[in-house]
Each structure stands twice: as structure tokens, then as C-alpha cells.
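[1] Provided below for reference: sequence and predicted model.
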Amino acid sequence: MKKLVFIVLLMFISISMTEKGSARTLQLTDDALETVEEQQLSIKQAIELAYPSALEWNEHAELLDAISIDLDKPGKSIGSNGKRKYWNISFGVPDTNKFYLVTIHEGKIDQANDLTGEGTSPYPQKEFIQLEDIKYDSPELLKKALKMGNIYPGKDWAKGYNFMLKKDTERNINLLLVIGWNSDQTEMTAAGFDTSTGEYIKPNL
């Protein structure tokens, strides 16, 4: 559970902490609803959006992980379609300590930064994820998680359903976590899936 809380704390890490816009009091028009839908990306869509920037940074860049950021205002449908508006996508260069973070706000790249730290250990090849191995995306894996039951959207903190993709090096699989809460909102919970097969994998939390 401590690991899960740590994972979700990462959702709050964003290069830009700027408040965007004010609350709207008018009912959304059809055009506005369409705009909101365009701002929402699945985890694979967010990675595909971020990848070209990473390759411009370094032609050998590969994906390390992807995680949704908890910047949405409270609402009933956050993440319920398997998509989010805010993401952090991390890249590196295998066998080096090079690190690059792409931050997506409202469905578009907001910032992209070389965050290579002096003295950090090299990232071994086994920690990287190949895009072609992501055969199951967050919308369909959320559906699988909901069918299993016992996972509910967060209300005030880690709102809605959150998503994280990382390499499980112990089992050598690309693990996508669907993160939510128990029914009374007292404990966080997660369901894990192998993105190559769609198979449920119990997270090591």
C-alpha cells in the first residue's frame, strides 16, 4: 500500500503548476463538449503524442513510463472512459543516465525537458518499454478492471481513475495499472494488466 501511495504521489508531479482558466458557469455547448473530448487521451495516445519530441531530444530515446497527473477539478467522469487530460511521459536512453520528461496538459504537450541528473545510475535496457508491445490500451483495460469489481473512482484526491504504465522487470512485462479506491474511499487499490496480452497481473504493491 505504501508503494501505491508513492505511485499516486507521482501523479501530482508536474513541471508546470500554473492554474489554467476559471470555472465556467454556462452549460457546455456541443462544440465545447467536443473540445473536452479531444483533450482526453488514452495512455497509448499520450505516449504517441510525446514520442516525436523525445526522438528530437535523442534519436535513441525509448519509453520508461507513463502516468496520469491528478490536475483535474473534481467531477464524476474523470478517467471513466480510460482517458485523461494530464500526463507525464518519461523517456531515457538505454545504458545511460539520460532522462527526458514530456508533460501533457489538456491533451497537448505543455512542456518537454531534459532532466538528466548528474551522478544518477544508467537505465538498463530491461527497464524500457517498446511501443509495439502496447497492444491493450487504458480504455479497454479499465473495462476489464471494472468487471472484476472492488475498484471505484476517487473523489477528492487521486480523482477518478488514474493510469500508470511501467516495466515490471521482475516478471519482464509491461504493466499497466488502473488505480482507484475501495467503495468507502478509505484505501487506494489497483488492478494490473500485461499490455501485450491483456492478462490480469496482480501488482506487487
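    Alright, I've got the coordinates.

[2] all contacts plus neighbour counts: C-alpha atoms, from now on.
    OK.

[3] Identify the single longest strand in the chain, thanks.
    strand 173-181 (DSSP state E).

[4] what comes up buried for stretch 164-181?
    164-168, 173-181 (16 or more other Cα atoms under 10 Å).

[5] sorry, that was for stretch 48-67
    49-51, 53-54, 57-58, 61-67.

[6] can you redo the residues you listed as TSV with secondary structure and distance to L146?
    What follows is the buried residues of stretch 48-67, written out as TSV (DSSP: H, G, I helix; E, B strand; the rest coil; distance: Cα to Cα, whole Å):
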residue	secondary structure	distance to L146
L49	helix	27
A50	helix	28
Y51	helix	29
S53	helix	34
A54	helix	33
W57	helix	38
N58	coil	38
A61	coil	34
E62	strand	31
L63	strand	27
L64	strand	26
D65	strand	23
A66	strand	21
I67	strand	19
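
[7] hmm, which two among these are most spread apart?
    N58 and I67 (21.3 Å; Cα to Cα).

[8] Need the buried residues of stretch 164-181 in JSON lines (columns: distance to L146).
    Below are the buried residues of stretch 164-181 laid out as JSON lines (distance: Cα to Cα, whole Å):
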{"residue": "M164", "distance to L146": "16"}
{"residue": "L165", "distance to L146": "18"}
{"residue": "K166", "distance to L146": "21"}
{"residue": "K167", "distance to L146": "23"}
{"residue": "D168", "distance to L146": "22"}
{"residue": "I173", "distance to L146": "22"}
{"residue": "N174", "distance to L146": "20"}
{"residue": "L175", "distance to L146": "17"}
{"residue": "L176", "distance to L146": "14"}
{"residue": "L177", "distance to L146": "13"}
{"residue": "V178", "distance to L146": "9"}
{"residue": "I179", "distance to L146": "11"}
{"residue": "G180", "distance to L146": "10"}
{"residue": "W181", "distance to L146": "12"}
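
[9] take a look at this one as well, against the first:
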Amino acid sequence: MKHLTLLLSVLFLVPACTKTTTSSSEGEIVNESIEGGLWKTDCLASGGIYLKGESSFSGGQYYSSLTVYSDSSCSTASLEVKEVGTYALTGTIAEGLFPKSKIDLTLSTLTTTVWSSSLISSFNSNNHCGISNWSVGETRSILGLICDSKQMGQAGDKFYDIYGVQVVGDSLMGVRAGDLLFGSKSTSYDGSSENKRPVNLSSSLTYRR
């Protein structure tokens, strides 16, 4: 599934989760589920733009959004790409202090909302995603369209990923206990099939409650 790729490239979190926190000589230990509660990234700088991600997984339904901002404090939104669909937790890969599990995502909707007037002008001039009448604040479906020379996903497309909610912090990866990570994507492991499911976690987009 090709998703969350407009000016950016990606990639994902929920209510009432069970969370247990204790202390140990090696630092904080957190046991937390991906389900139940809202997960968010920090305000991140990437390629001259600023962005924040947000995700939720609950009752078999998920949504994930990536919002681009015009300022370094991520207070003025320019554009949002949002996907909604269903998910299934399909097995454990590794347990212990650094767990990894499988998650399968099925896309239902994929939308873009633009708030920046300058982006609106650019999008309309360039027929972005094959659309020439973008307007400020209007949410448009981009399912199946070609945006920035990238084919967007169709409803029903399935994406095979992995995730891990960190039990302890990992200074090498720059993550803390309780952080949610997803799979590291590459041409060989792009999640488009079971055989291409990512095998390692990535800390490039780290979610926290």
C-alpha cells in the first residue's frame, strides 16, 4: 500500500490501555499495548518542513495522519494526509525487553486537507493529484490517484507491518520506554506482501502517548 506520501514520505495509535510502570536499576520499565489511546510524534524537522504524526488503534479500526506545519513549533498547519482503515494483530515475532509483533492494515480511506493558500495555488497550478480545484480547508479523497508521481493506495489495499512498544529505553535507537515504533521500510521490505513485511523497527518516526 502506498500511503502518506504527498510532500513527505512516511508512516502510525488509541483509549483505555493497560499501562504498568515500575523502576529498576536499569531504568524505567513499561508494559503497554498498542491498542487503546492516542499516539503522537514530537514536532519533527524533515527536509526543510516540520511535521507531526498521530495514530490510533482500537477495536479493529485505525487511523493515521501526518500533518505538515509552516513553523518550527508545529502550531500552524499547512497540510494533512490521513488514512483510515482496519487492522489485525497477527502474531508475535519477539518478546522480552524489545518486543516486535505483526500488524496487518487494510486501507479504507485516504484524504488530504490543505490550509495553506500558497500550497493551494501551487496544487491548482500543477494539477496536483490530477485535481485542479483544491480549496482551503476542504478534505479531498486521494484514493487511487497519482500524487507527486506516486501511486496512492486503493480501498482494500493491505499493508504488512511490524510494531513494538518499547519496554525499556534504547539509547542506541534514541527511544524511551513506552515509545511505539513501526517497521523500517526499504525496497525489499516495503510491506506490500507478507514476504516483504519489514523485519526491523525504525526510530525515524517515534510515537508517544
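    It's in. What you are looking at is a predicted structure, and each value in this text was computed from that prediction instead of being measured.

[10] TM between them?
    The TM-score (TM-score structural alignment, normalised by the length of structure 1) is 0.28; 96 aligned residues with a Cα RMSD of 5.7 Å.

[11] could the buried residues of stretch 48-67 of structure 1 be laid out in CSV, adding distance to K143 of structure 1?
    Formatted as CSV, these follow (distance: Cα to Cα, whole Å):
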residue, distance to K143 of structure 1
L49, 23
A50, 25
Y51, 26
S53, 31
A54, 30
W57, 35
N58, 36
A61, 31
E62, 28
L63, 25
L64, 25
D65, 21
A66, 19
I67, 18
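
[12] host element of S118 of structure 2?
    helix 117-125 (DSSP states H and E).

[13] Neighbours of I93 of structure 2, how many?
    Residues lying near I93 of structure 2 (other Cα atoms under 10 Å) number 13.

[14] element containing it, please.
    strand 77-94.

[15] Output the contacting helices and strands for that strand.
    strand 61-69, strand 100-114 (3 or more Cα pairs under 8 Å, 6 or more residues apart in numbering; DSSP states H and E).

[16] now the shortest one against strand 77-94, angle please.
    The one in question is strand 61-69 of structure 2. Put simply, strand 61-69 of structure 2 runs at 140 degrees to strand 77-94, going by axes from the mean of the first three to the mean of the last three Cα atoms, to 10 degrees.

[17] what's the angle between strand 61-69 of structure 2 and strand 100-114?
    Using the same axes, to 10 degrees, strand 61-69 of structure 2 lies at 50 degrees relative to strand 100-114.

[18] Check which residues of strand 61-69 of structure 2 are buried.
    For strand 61-69 of structure 2, using 16+ other Cα under 10 Å, the buried residues are 61-69.

[19] doesn't I67 make contact with T103 of structure 1?
    No - with contact defined as Cα atoms under 8 Å, T103 of structure 1 does not reach I67; the gap is 10.0 Å.

[20] which residues are in contact with both of these two?
    Residues touching both T103 of structure 1 and I67 by Cα atoms under 8 Å, 6 or more residues apart in numbering: 87-89.

[21] hmm, which of these are the buried ones?
    Counted by 16+ other Cα under 10 Å, those give 87-89 as buried.

[22] Give the single residue among the residues you listed positioned nearest to V36 of structure 1.
    Among those, and counting by Cα to Cα, the member closest to V36 of structure 1 is W87, at 15.3 Å.
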